[in-house]
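A.B. asks: Structure for this input, please:
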Amino acid sequence: MKKLIALYVLCTSCVLFGQTKFEKGYFITTKGNKVECLIKNEDWIGIPDRIEYKLDVNSKVNSMGKENLTKVHIVDKILLERHEVLIERYSKNLDELSISRLIKPKKESLLLKVIADGKAKLLKYDFKGVQYFFYELNSNINSLEYKLYKTSKGYLGRNLNYQKILKDKLNCSNKNLKSNIKYKEKSLVNYFIDYNSCSDSSTEVYSQEIKKGKFNIRGKISLGKSKFKNNQYQFVYKIGSEIEYVLPFNNSKWSVFFEPTFQSYSNNEGITIGSITFIGVSGGVYSVPRYYDGEVSYKSIELPFGARHYFYLNDNNKLFANGGFIVDWALTDYLITNPNDLLPISTTVNYFLGFGYEINKRYSIEFRFNTPRTISSINERGSSTSDYTNFSFKLGYNFL
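C.D. replies: Predicted structure coming up:
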């Protein structure tokens, strides 16, 4: 088991090292130094704590913390800028909100994400799931003021002062711009595009609302080997399906999935499960394996829940690694149906590791190893347990 985990970690690390994607850009440090380089694009949701970069394709990977950066630009994709802004941080948790509607900001130096760049610039800062928006006009940067607070009756209130700011500071004499703009990235971007257009200025949009995730539904078949402790491995076939949700960030490299699978194991060897303890003639305590004779039959529905990480080789092919836990629903009441040795069955949760390859966004092959699952049985002879181990190769087909 330890050797397999070590191999898994080694393969994953090698793939992680080889699949990083660096794109042309530059950054400026707090000391004013501009560095032209290749920057690793992680498709960040918020502001990264640090960036990784290479001076050229063949150079080593370096990193720079956000506290040392005043600007980061990945050409045509991402623009981060440091500004001194007035901000009042708040929580989405009602119990943690202020009871004051008034905004009482403090000055902070923050690295902000530029969302729309033109005569008027829209910027964003993410912190603990809360988005704060700012605008820059004529080289002056100000907050689009918005705040959640708790009313005197304990309800959720909203200070929508940003709507007045848009009307007063970013209006257009030649065109009626939309009112009642939502405090959402997409809605604000559209407003800034309209304002800049009215001001005879183009708008470069660096980011839009977070992409939607994607569902995949796969059919799965597998061939592998399983065994109970002290038994020989037996070939086992499995058939199932997988529902996967690809998360809408980090370049769609992460997903979660649920994979109900039918599995069936049988042998004619009998089974060694638990042990018998006795006192010998000399007074010593001895323990020997307890053997049950008869046909062993174990059928169940496995319910794996897991997380998966993709390593893109190109637009159509990718490697992946996944892991998670398995809840097992036994379909057989007894491990052995010998009338003299009925063994009722109960199972525990176990875990799995896997890595594989997806081809043309449609076909997949995976090696999967399940950690030993404890099988328990209680009958008139007492309580007994045994470990059930399985590894397999899985073939998949994506229907979506």
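
A.B. asks: can we go C-alpha only for contacts and neighbour counts from here?
C.D. replies: Noted.

A.B. asks: which residues in the stretch 51-200 of the chain form strands?
C.D. replies: Using DSSP state E, counting those that start in this stretch, the strands found in the stretch 51-200 of the chain span residues 62-65, 69-74, 78-87, 106-117, 120-127, 130-137, 140-143, 147-150, 156-159.

A.B. asks: So what touches the longest one?
C.D. replies: Applying Cα atoms under 8 Å, 6 or more residues apart in numbering, the external contacts of strand 106-117 come out as 46-47, 66, 69-71, 78-88, 121-125, 189, 192-193, 203-208.

A.B. asks: same thing but at 7 Å, please
C.D. replies: The contact list for strand 106-117, computed with Cα atoms under 7 Å, 6 or more residues apart in numbering, reads 70, 79-88, 122-125, 189, 203-207.

A.B. asks: just checking, what's the longest helix in the protein?
C.D. replies: helix 2-18 (DSSP state H).

A.B. asks: what's the following helix or strand after that one?
C.D. replies: The helix or strand immediately downstream of helix 2-18 is strand 22-29, counting by DSSP states H and E.

A.B. asks: show me the contacts for the spatially most central residue of the chain.
C.D. replies: Geometric centre of the chain, nearest residue: Trp254, 4.5 Å, by Cα atoms, centre = their mean. Taking Cα under 7 Å, 6+ apart, we find Trp254 in contact with Val246, Leu247, Arg308, His309, Tyr310.

A.B. asks: Looks like Pro289 contacts Phe278 (just checking).
C.D. replies: No: contact criterion Cα atoms under 7 Å: Pro289 and Phe278 do not qualify, at 11.6 Å.

A.B. asks: Please name the residues that touch Tyr135.
C.D. replies: Going by Cα under 7 Å, 6+ apart, Tyr135 touches Ala120, Lys121, Leu122, Leu123, Ile141, Asn142, Ser143, Leu144.

A.B. asks: With neighbour count and distance to Glu36 added, can I get these in TSV?
C.D. replies: Compiled in TSV, these are given as follows (neighbours: other Cα atoms under 10 Å; distance: Cα to Cα, whole Å):
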residue	neighbour count	distance to Glu36
Ala120	23	27
Lys121	23	24
Leu122	26	25
Leu123	26	23
Ile141	18	26
Asn142	17	30
Ser143	20	31
Leu144	22	32
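
A.B. asks: Here is a second sequence; please produce its structure as well for comparison:
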Amino acid sequence: MKRAFLLLLISFLSLHGYSQISYEKGYYINNLNQKIYCFIKNMDWKNNPNNFEFKLTPDGASEIANINTVKEFGIDNTSKYVRHTVKMDRSPEAANQLTHDKAPVFNEELQFLKVLIEGKASLYLYEAGNLKRYFYNIDDLDVEPLVFKSFLTADNKVGQNNEFKQQLWNNLKCPSFKMNRMESLEYNNRSLIKLFLDYNECIDADFVSYQNQTKANIYHITLRPRFNNSSLLIENPVSRAKDTDFGSNSGFGFGIELEYILPFNKNKWSISIEPTYQRFEDKGRSKLDKVFNEELFVSVDYSSIELPISLRHYFFLNNDSKIFANISYSFNVKSDVSIEFERGDGIKLTPLNGKSGNNYAFGIGYKLKDRYSLEIRYLTSKEILENYMAWDSKLQTTSFILGYRIL
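C.D. replies: The predicted model follows:
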């Protein structure tokens, strides 16, 4: 079962190159100010690109354009990037990398900036990994950085250079804007986009927002009952008479998955947590005394509440269908493990009351209409007698999971 599962997983992953990232209607403007209509491969970039793939016709050959030859490009009703030489501060924001220097360290860079709001006052974003920098301009003036930097104060506490608030107070004049609003601004998409939208509306200016206000729900809740096929082996190197291989047995479980779709790369990645109840019951036997052929009857009753945390990748087949693969690390929240031993003459031996450990899981599945799903999940070997030094145990499970999304 394990080998078959791994082969199936590899087959699914091999489809990665064929997963659906489509060419969509768009355009680019070259250095001669020529506007070329084309079809651009929409990567839903998290990090600002330096190049992009395009086709001149839907069935044409794929070509690559880069920042040296393109001044601007956009995908219809989706996104727009413009080339600018800007003052870039790449000072780190991680607490363990901060310095005592409050001032930004600027270097000139040529970058494609993502247009968030385009109007009399325009807002741009540059993102690379954990680095986020916002830029703005008024009318056709030069694009300027909105200054923000974290630093260490004299007593080694984290301080913030929020010069961007003063910049916006000085340059975005609207009768309804008060100083307390500027003071409460945050250096993020939501806060800055709202301010630039309000400003352009305040002065009755034409503007375009490239933020999709009708973006699909990125939080999902799915009910996930499952059929489990499990096997258990317990061993005691000191007393081999109690070693028992229970073989495989079936059972049922239930989980509620809370999934967050990551807002980049065309919704192809997600993370989830799934509180899950599992139960395994079985009976086995071992030879207590091989000379007298005396048997030992062993029963196990195991139940647990687990919390798998998963990283999932989707492979789109069409608008209604997609397959997915995920890797999980499952934390044991609560478990009850009871293993009882009974001799052939009815005498009961000292039982075991175990404690379960954590384990990994790998799954592949199919989702229909973003509501119904089916997953096969292989859980790696789990120790359920973790609190007994003299005992080893291996509980392995393959789950067949049905899903119905309610949110």
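
A.B. asks: Need the TM-score between these chains.
C.D. replies: TM-score for the superposed chains, counting by TM-score structural alignment, normalised by the length of the first structure: 0.76, backed by 379 aligned residues with a Cα RMSD of 4.0 Å.

A.B. asks: buried stuff in the helix ranked longest in the second structure?
C.D. replies: Identified as the longest helix of the second structure according to DSSP H is helix 189-202. Neighbour counts over helix 189-202 of the second structure (16 or more other Cα atoms under 10 Å) mark Asn189, Leu192, Ile193, Leu195, Phe196, Leu197, Asp198, Tyr199, Asn200 as buried.

A.B. asks: The third one corresponds to which position in the first structure?
C.D. replies: What it means is Ile193 of the second structure. When the first structure is aligned by TM-score structural alignment, Ile193 of the second structure is paired with Val189.

A.B. asks: Tell me who's in contact with that match.
C.D. replies: Shown in contact with Val189 of the first structure (Cα under 7 Å, 6+ apart): Ala116.

A.B. asks: can you tell which of the strands of the stretch 51-200 of the first structure is closest to Asn41 of the first structure?
C.D. replies: Closest of these to Asn41 of the first structure is strand 69-74, at 7.7 Å (criterion: Cα to Cα).

A.B. asks: Could you pull out the strands in the stretch 251-400 of the second structure for me?
C.D. replies: According to DSSP E, counting those that start in this stretch, the strands that the stretch 251-400 of the second structure contains are 269-273, 276-289, 294-316, 321-343, 348-354, 359-368, 372-382, 392-405.

A.B. asks: would you list these in a markdown table and tack on distance to Ala94 of the second structure?
C.D. replies: Formatted as a markdown table, those follow (distance: least, Cα to Cα, whole Å):
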| stretch | distance to Ala94 of the second structure |
| --- | --- |
| strand 269-273 | 23 |
| strand 276-289 | 34 |
| strand 294-316 | 24 |
| strand 321-343 | 26 |
| strand 348-354 | 42 |
| strand 359-368 | 29 |
| strand 372-382 | 35 |
| strand 392-405 | 37 |
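
A.B. asks: Of these, which is nearest Pro58 of the second structure?
C.D. replies: Between Pro58 of the second structure and the strands of the stretch 251-400 of the second structure, the tightest spacing by Cα to Cα is seen for strand 294-316, at 19.1 Å.

A.B. asks: So for that closest one, what gets flagged as buried?
C.D. replies: 295-300, 302-316.

A.B. asks: Which other helices and strands does that strand contact?
C.D. replies: Applying 3 or more Cα pairs under 7 Å, 6 or more residues apart in numbering; DSSP states H and E, we find strand 294-316 of the second structure packed against strand 269-273, strand 276-289, strand 321-343.

A.B. asks: Would you mind putting these into CSV with distance to Gly159 of the second structure alongside?
C.D. replies: Below are those laid out as CSV (distance: least, Cα to Cα, whole Å):
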stretch, distance to Gly159 of the second structure
strand 269-273, 32
strand 276-289, 42
strand 321-343, 36
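
A.B. asks: For Leu56 of the second structure, find the nearest of these.
C.D. replies: Nearest to Leu56 of the second structure, of all these, is strand 321-343, at 28.0 Å by Cα to Cα.

A.B. asks: Which positions in that closest one come out as buried?
C.D. replies: Quick answer for strand 321-343 of the second structure (16+ other Cα under 10 Å): 322-332, 335, 337-343.

A.B. asks: Report the distance from that strand to the chain centre.
C.D. replies: Averaging C-alpha positions (Cα atoms, centre = their mean, to the nearest Å) puts strand 321-343 of the second structure 22 Å from its chain's average.

A.B. asks: Strand 348-354 and that one, what's the angle between them?
C.D. replies: Orientation of strand 321-343 of the second structure against strand 348-354 (axes from the mean of the first three to the mean of the last three Cα atoms, to 10 degrees) gives an angle of 150 degrees.

A.B. asks: And strand 321-343 of the second structure, what does it pack against?
C.D. replies: Packed against strand 321-343 of the second structure by the contact rule (3+ Cα pairs under 7 Å, 6+ apart) you find strand 294-316, strand 348-354, strand 359-368.

A.B. asks: relative to strand 372-382, how tilted is it?
C.D. replies: Using the same axes, to 10 degrees: strand 321-343 of the second structure against strand 372-382 is 40 degrees.

A.B. asks: follow-up on the earlier one: between the helices and strands packed on strand 321-343 of the second structure, which one is nearest to Lys157 of the second structure?
C.D. replies: strand 294-316 (33.0 Å).

A.B. asks: Compute the inter-axis angle for that closest one and strand 321-343.
C.D. replies: Using the same axes, to 10 degrees: strand 294-316 of the second structure against strand 321-343 is 170 degrees.

A.B. asks: count of neighbours near whatever residue of the first structure lines up with Leu113 of the second structure?
C.D. replies: The equivalent of Leu113 of the second structure in the first structure is Leu112 (alignment by TM-score structural alignment). The local packing of Leu112 of the first structure (other Cα atoms under 10 Å) involves 26 other residues.
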